[in-house]
Structures are given as C-alpha cells and as structure tokens.
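Asks: Predicted structure and sequence below. I'll ask about it afterward.
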Amino acid sequence: MERAVIVVDGYVQGVGFRWWATSVARELRLTGRAENLSDGRVRVDAQGSTEALGSLIRAMTEQPTRTGRPGRVTGHEIDWVEVEPARKGFSAY
C-alpha cells in the first residue's frame, strides 16, 4: 500500500474535475479525498495499491486525455507520503 498527493494545474476548477477524480479513485478502490485549492489547482490525496495509484495518476495527467477527463491539465506535482492505515472511502471537498 502506498499514498500519493497529486496536485494538478490548469483549467481544473468549475468543470467537474474533482468529482471525476473522486469517481475514478472509487472505481480503483482507493481511499482519500479531492479538493479545490484557493490558487485554482486541485489536490488529490489518494491511498491504495501501487497499481491503482498509477492508474489514477495516468488518468489525471495523460495528454491528451483518453478517459473523458473534464478540464485541461497543464502541470502536476506528485508527493509520496506516509500511509494512513485507518482511512476509509474517498470523498470530494
């Protein structure tokens, strides 16, 4: 199990990106949350299998999107952080 915090730049607020990311993460059985940041970026904190995290990261950052991802991602940052074992579910804030 691993945990990644992915922050994406671009046209990602007000277009359903958070809700789309939440849906994909749930399909992949990840736990965590997606949230808008005050600077216009979206932050996704996700935890689960390495394979599932890789799938989420690819879907969030691929150019051009093959998954119907809303908005437009122009950049991203990924931080690998300590796992939180008690996490449940995936939500959007």
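Replies: Now that the structure is in, tell me what you want to look at.

Asks: rest of the way, CA atoms for contacts and neighbours
Replies: Fine.

Asks: R3 sits in which helix or strand?
Replies: R3 is located in strand 2-11, with elements delineated by DSSP states H and E.

Asks: And whichever helix or strand comes after that strand, what's buried?
Replies: Next helix or strand after strand 2-11 toward the C-terminus (DSSP H and E): helix 17-27. Within helix 17-27, the residues that count as buried by 16 or more other Cα atoms under 10 Å are 17-22, 24-25.

Asks: what does helix 17-27 contact?
Replies: Helix 17-27 has contacts (Cα atoms under 8 Å, 6 or more residues apart in numbering) with 12, 31, 33-36, 42, 44, 46, 56, 60, 69-71, 89-92.

Asks: buried subset of the residues you listed?
Replies: 12, 31, 33-36, 42, 44, 46, 56, 60, 69-70, 90-91.

Asks: Next up, a structure to set beside the first:
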Amino acid sequence: MSKCCVKALVTGNVQGVGYRQATQKQALTAGVTGHARNLSDGRVEVLLCGEAAAVDAVTQWLWQGPANAQVSHVEVESVAWENHDAFATG
C-alpha cells in the first residue's frame, strides 16, 4: 500500500453549490486527508493525501461533484507527501 498526495484545481460552477463539503464527505469516507478551499478565481483547490487507490477514487469523483455542481475541468498534479489529521474545508 503506497501513500501519495495530489493537488487538484477544479474549474466550473463549483463555488456556492456545496462542492467543498461534498468533497470532504467523499474524502472522509475513503479515509483521505487534506483540504478543499475556494480560490479567488472561482476554482476550488483540493489536496488529497492517503492510500493511492483511495486518493485515485476521490480524484475521479471530483469530475462529478455534488448534484448542483457543473465541473468543466480538473487539473491534477502529484505533490510531496503531507501528513494531515483530517480533511478541512476553508
């Protein structure tokens, strides 16, 4: 079991539709830590850290998002491992 972290920038109608909270729920269910936060340009930044398979599953879910979201693009990059105790929204 390998651990990894990825940073995703999610573009589309993803602010004001519960995207961060829904991402937190998906991450916690998968045992993934990190954060989801709004950016000033309308995107949401998501950091996901955990077992590679769980991180990949949540990363794939980012393309869907909650019912009211309209995701047009998800840019994902691997980043250095960060140890987080939880998944925060901010």
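Replies: The structure has been received and is ready for your questions. Nothing here was measured: the structure is a model prediction, and the numbers come from that model.

Asks: M1 of the first structure contacts A46, doesn't it?
Replies: No: counting by Cα atoms under 8 Å, A46 is not a contact partner of M1 of the first structure; they are 10.6 Å apart.

Asks: The second structure: matching residues for the strand holding R3 of the first structure?
Replies: With TM-score structural alignment applied, strand 2-11 of the first structure matches the range 4-13 in the second structure.

Asks: Just give me the match in the first structure for A27 of the second structure.
Replies: Aligned partner of A27 of the second structure by TM-score structural alignment: A25.

Asks: If you count neighbours, what's buried in stretch 40-51 of the first structure?
Replies: Residues 41-48 are the ones in stretch 40-51 of the first structure that count as buried (16+ other Cα under 10 Å).

Asks: From the opening residue of stretch 25-41 of the second structure to its closing one, how far?
Replies: With Cα to Cα, to the nearest Å as the measure, the ends of stretch 25-41 of the second structure fall 24 Å from one another.

Asks: Actually, stretch 25-35 of the second structure.
Replies: This stretch, stretch 25-35 of the second structure, spans 11 Å end to end (Cα to Cα).

Asks: Could you do stretch 55-68 of the second structure as well?
Replies: End residues of stretch 55-68 of the second structure are separated by 23 Å (Cα to Cα).

Asks: Is it correct that P66 of the second structure falls within a strand?
Replies: No: counting by DSSP: H, G, I helix; E, B strand; the rest coil, one finds P66 of the second structure to be coil, located in no strand.
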